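> Got a predicted structure here, sequence first:
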Amino acid sequence: MARFFVGPLVGRITDTTEAFWNSPYYFPVTLAVTAISMLTGNVVPSTVALALLCGWMLMFCRDILAAATPFLMVFLLSTVKYDSLAVFLPCAPLAVLPIGGLLVHFLRWRAPITVGRSGPGLAAVTIATLLGGLGTIPAKEYFSPLSLYYTLGLGLGLLVTYVLLRSDLAAPRLYDLLQRLMQMLYTLGLAMVLAIGCFYMGHWAEFAKSWEIPPILFRNFAATVLVSTLPSAFYMARRSRLHLMGVLLWALALFFTGSRTALLFGSVMMLLGMLYLVRWKKLPLWIFFAVLVTAAVAVLLFGQQIYELFFGCRGDMDFINPHESRWALLTRGLQDFLHHPVFGVGLGNQKNHDIFTGVPGSMVFYHNSLLQILGSMGLMGLAAYGTLLWGRVRLLLRGGEAAHLVGLFYLGMQLTSLTNPGLFCPLPSAMLTVLVFAVLERYMDDPAYLPGRAIR
């Protein structure tokens, strides 16, 4: 197979493909392809096109990052039919495209195995996910397809993904790695902004009838993506003030998700993002305070109307209802840990199904990352995830703009994981986080790296 990809024709195709990846058109084209299904409500066209693009970039582009955006975009298409993910089943055979492309990629461009700072933590998490529930979870539940997806996807799958990415990233690049990473996150975030916009296009009559935010099934997923990718919008705004329009779109999308997580943690990230612009002298400090005062005045004058707009359709005007299932899940998570402190009850355990039933294909989440670790994997899981967290924090403490931006991304992921599945969704959240830190490691391990300086 390797011989097949040698020759002048293949060389020209490769050069053209890599030129497209390094052109200003790559990310807009990927976003436009994704928009087709979001605007039409038919998941097939964009899924097929993105799978083809992913496989093609893997086969004919030396840079593995070129395939990441179309691959991750496929999972954002779930917003189109979030209540019926079975519509993707006819597209399942398309998985051979990225899988085959990946095999070809590593046959064409073999790289020595490289493991960085995240390696030990991900290895520890792999052991914790595999042993979680030892002696507690029934074998039938442990070996069920859903359980294996989460057990392997959050452990071994992420470890393998990290090693492949980190090894491939060792090759030199002719572009600013931080800028390319932020462009990727920016594109993913814009796709979710578009998903929210498309939802309102299809439900405008319902919204205009009561002027209350209608229930959005994928609001938790949207909150995770929007909050974590928001730093990329501020990075782009630092490069050009025109992208402040992007920040405004993020703010509107965060509010109109109807997600309390998006409202609360999105506000926190907005403030931190503005401080980032102040730090880089792209936003005067007085404007930062003017925004705070304007927001405070708006709440004082129109607080009741805003509150009714956000919560009215829920039928419950409390920001946190003491009787909602989240509290029962938190209590159950603590009980599961206390009864099984060493290994927990396992990620695939269905014992709490009486409290929570998610969309098809989701496990029984506790909706809190700490209790998810303790309840599912016990003290062993706490030690494993603590090792992973410490390794990542040590990397971030090296400082510089790259560390600040990735730190904000990671903070967004961690905050949303306190109230949503977040980082316990293998795809796209957990994998995206592994990719971001693999890029940061490569960025910082370059001998030319100095905090705050871009590397080519």
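That came through fine. Numbering: from 1, shown residues only.

> Please count neighbours and contacts with C-alpha atoms only from this point.
Fine.

> going on from the helix or strand residue 158 falls within, what's the next piece of helix or strand?
Using DSSP states H and E, residue 158 maps to helix 156-169. Next in sequence after helix 156-169, counting helices and strands by DSSP H and E, comes helix 177-202.

> Quick one: list the elements packing against that next one.
Counting contacts by 3 or more C-alpha pairs under 8 Å, 6 or more residues apart in numbering; DSSP states H and E, helix 177-202 packs against helix 26-40, helix 68-76, helix 219-239, helix 244-256, helix 431-445.

> Try it again at 10 Å.
Packing contacts for helix 177-202, counted by 3 or more C-alpha pairs under 10 Å, 6 or more residues apart in numbering; DSSP states H and E, involve helix 26-40, helix 68-76, helix 204-210, helix 219-239, helix 244-256, helix 401-417, helix 431-445.

> which stretch among those comes nearest residue 135?
Each of the helices and strands packed on helix 177-202 has some distance to residue 135 by C-alpha to C-alpha; the shortest is helix 401-417, at 27.3 Å.

> one step back: compute the inter-axis angle for the helix holding residue 158 and helix 177-202.
130 degrees (axes from the mean of the first three to the mean of the last three C-alpha atoms, to 10 degrees).

> can you give me the angle helix 156-169 makes with helix 431-445?
Using the same axes, to 10 degrees: helix 156-169 against helix 431-445 is 30 degrees.

> For helix 156-169, buried residues please.
156-159, 161-169 (16 or more other C-alpha atoms under 10 Å).

> Please compare the first structure with the one that follows:
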Amino acid sequence: MNIARTINLKDLKNKYENFTLSKYYNASIFLIICMCYLFAREDIGFLILVIAIISNWILIDDMLPMILPLFGCCIIVLRLYNGWEKLVDFWPLLIWACVALVFHIVYYRKEIKKSKLLLPLLATTVALFLGGVTNISAKDYFSFNSIYYILGLGPLMLIFYFLFRHHLNPNRKYNTFDAIVDIANTIGGIVIVMLVIQYVQNIFLPIKALGDMEKESAAVSKIINTHLQFGNNLSTVLLMVMPFAFYKAKKTKWLNYAYTTLGSLECLAMIFTMSRSGILFSMMFIIFYMIYLFKDNKIRDKFKNILTFTLPLIITLIILIVKRGYWKLIFKIAFNNMSLLQEEALVLLFAVVIIGIGLYAYIDLIHKNPKKRSNILMITEIVIISFIAILVLFWKYLFGALSQLGEARVEMANIAVQNLFKHPLFGTGMGYTGMHDIYKPHGLMLNSYHCVVLQIIGSMGMVGILAYGYAFHKKYELLFKVDDKKFSYFILPIIGLHAMSIINPGIMMPLPYAMFEILILAVAENYLDRKAAKFI
């Protein structure tokens, strides 16, 4: 009797594992998040997803089924800027999640692999802990937000790196890269649906109720700024997952149109996040992917791909032209009412086009020259380091010109550079509160300079510069070793994430951005391992 019961439980466990590794599981998570978001019950969605994570850690030795619900937990709560009290009652679940994670690591322990990013991640962890030592008060250093970001960006990323290296596809049941691609495309679909729901429920209807938009521009501005204040987060997520739609478009025959359309919609969604950085990066990647799709071997496929990609863009452009008064005001508000002159707008558009073409040429150069990649990486690093050094050394002259723009980010940059010169060794730490008069973080938000470079030099000084410089070098060195057709799809999400991190917190946010970076890097390293190469 006991034997039969054991067999039944084992069969049930195997069936559950097979379900979590299937596309039906991704579809279920997709529906749960979208339905909870539609009815503004993010708390219920969050609860279901956390329970799924805990269950997966206990029942399954594979980390893959945990990725989508964890990512879902992060994005479903993005609009709760002033509604975090919905989630306060769930804090005991964090304890259970920690217990489940420890159980997973111990019970499903694996043979330890030699890992190339272990030392770089240890170095950044040390830099995070040393940041601000002797330079800020104990109260600021040990504040909840400071400890969250120190532990989240340091030890937590080490744990995720260990799990993704050792517990991702341990039984070789599926193609790891394709599974990550499916998760990324599901996330992209979720963000698009979230944005549509937000527009219909909280933007279109309230604006329509106002009547004359021009007369009520202040009210329109309040609606846009209130309900799209998480636009930077949405555009960052889209920039990370966008390349994977085009991977599936190239790989699949019958679903080519669907995935190309998904990629096109993700580009459009970035524009409608009303994030200035999202709008500019979207335009840049539209150029990038148009070149990418046009470089197909068959002439018929060239035009088929371009038509599929541009059709949603053309339809959207027609709608914008027909309702140009309506959308002109909304986009003007998105850019903080700083209307560009026609000449300035054309210069900006031209620059975006050139950068998009340049990015494609750069990726293509790396892809076609596997033997020269180390030289290309070295030259790239020299250019970037020289550029940053010039900016820092001559900042006092640049600040005089840039301060006239009246941008808060310019003031933040000035404080970061000043902190580097005042506290060159350890910076001012993640708990620094000296710029709250410019930017005061809300909830769990970082005391952020809104730029990864400024965050490193301001918060961790020379120790942080050396640690993160070493880590970035090792990360790209690893990615540059992927020498087949998957190279572009490994490196583009990282480039997109790092590009967005130049003007937003980005990878200085543990969940989901730093975790996603670690995931892609761990999958790339697994891909390069000889033992795993034939399975991945």
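Nice, I can see it. These numbers were taken from a predicted model, which means no experiment stands behind them.

> returning to what we had before: give me the mean distance between the helix holding residue 158 of the first structure and the second structure.
Once fitted to the second structure, helix 156-169 of the first structure is off its aligned match by 1.9 Å on average (mean C-alpha distance after the TM-score superposition for the first structure).

> just the buried residues of helix 156-169 of the first structure now: which is nearest residue 60 of the first structure?
residue 168 (14.3 Å).

> Ignoring the adjacent residues along the chain, who's closest to the closest one?
residue 111 (6.1 Å; C-alpha to C-alpha, 6 or more residues apart in numbering).

> The one you found reaches residue 164, doesn't it?
Yes. At 9.0 Å, residue 111 of the first structure and residue 164 qualify as touching, with contact defined as C-alpha atoms under 10 Å.

> list residues touching both of those two?
Overlap of the contact sets of residue 111 of the first structure and residue 164 (by C-alpha atoms under 10 Å, 6 or more residues apart in numbering) is empty.

> ok, back up a step: among the helices and strands packed on helix 177-202 of the first structure, which is the most enclosed?
helix 219-239 (a mean of 25; mean count of other C-alpha atoms under 10 Å).

> Aligned counterpart of residue 510 of the second structure in the first structure, please.
Per TM-score structural alignment, the equivalent position to residue 510 of the second structure in the first structure is residue 426.

> these two touch, right, that match and residue 157?
Yes. Residue 426 of the first structure is within contact range of residue 157, at 8.5 Å (criterion: C-alpha under 10 Å).

> Common neighbours of these two, please.
In contact with both residue 426 of the first structure and residue 157: 149-151, using C-alpha under 10 Å, 6+ apart.

> which one of the residues you listed sits closest to residue 304 of the first structure?
Proximity of those to residue 304 of the first structure was ranked by C-alpha to C-alpha; the top entry is residue 150 with 41.7 Å.

> Give me the angle between the strand or helix carrying that closest one and helix 156-169.
Element membership for residue 150 of the first structure (DSSP H and E) is helix 145-153. Angle of helix 145-153 of the first structure versus helix 156-169, following the same axes, to 10 degrees, is 40 degrees.

> check the fit of helix 145-153 of the first structure onto the second structure and give the mean distance.
Relative to the second structure, helix 145-153 of the first structure is 0.8 Å off (mean C-alpha distance after the TM-score superposition for the first structure).

> Nearest to residue 283 of the first structure, out of the helices and strands packed on helix 177-202 of the first structure?
Per C-alpha to C-alpha, nearest to residue 283 of the first structure of those: helix 219-239, 8.7 Å.

> May I ask you to confirm that residue 122 of the second structure is in contact with residue 159?
No. Assessed by C-alpha under 10 Å, residue 122 of the second structure is found out of contact with residue 159, at 11.1 Å.

> for residue 59 of the first structure, what are its contacts?
5, 14, 17, 53, 67, 97-98, 100-109.

> Just the buried residues from the residues you listed, in ChimeraX please.
With 16+ other C-alpha under 10 Å as the criterion, this ChimeraX line picks the buried residues out of those:
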select :5,14,17,53,67,97,98,101,102,104,105,106,108
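
> Inside helices: which ones of the contacts of residue 59 of the first structure?
14, 17, 53, 97-98, 100-108 (DSSP state H).

> Closest one to residue 434 of the first structure out of the residues you listed, please.
Distances from residue 434 of the first structure to these, taken by C-alpha to C-alpha, are shortest for residue 102, at 17.5 Å.

> how close does the closest one sit to residue 68 of the first structure?
Distance of residue 102 of the first structure to residue 68 of the first structure, given as C-alpha to C-alpha, to the nearest Å: 11 Å.

> Which residues are in contact with each of these two?
54, 57-58.

> quick one: stretch 266-275 of the first structure to the second structure mean distance?
So stretch 266-275 of the first structure averages 3.1 Å relative to the second structure (mean C-alpha distance after the TM-score superposition for the first structure).

> which parts of that stretch are buried?
Buried residues in stretch 266-275 of the first structure (16+ other C-alpha under 10 Å): 266-267, 269-270, 273-275.

> any idea how far that stretch is from the chain center?
18 Å (C-alpha atoms, centre = their mean, to the nearest Å).

> just to confirm, which helix or strand has residue 11 of the second structure in it?
Assigned by DSSP H and E, residue 11 of the second structure falls in helix 2-20.
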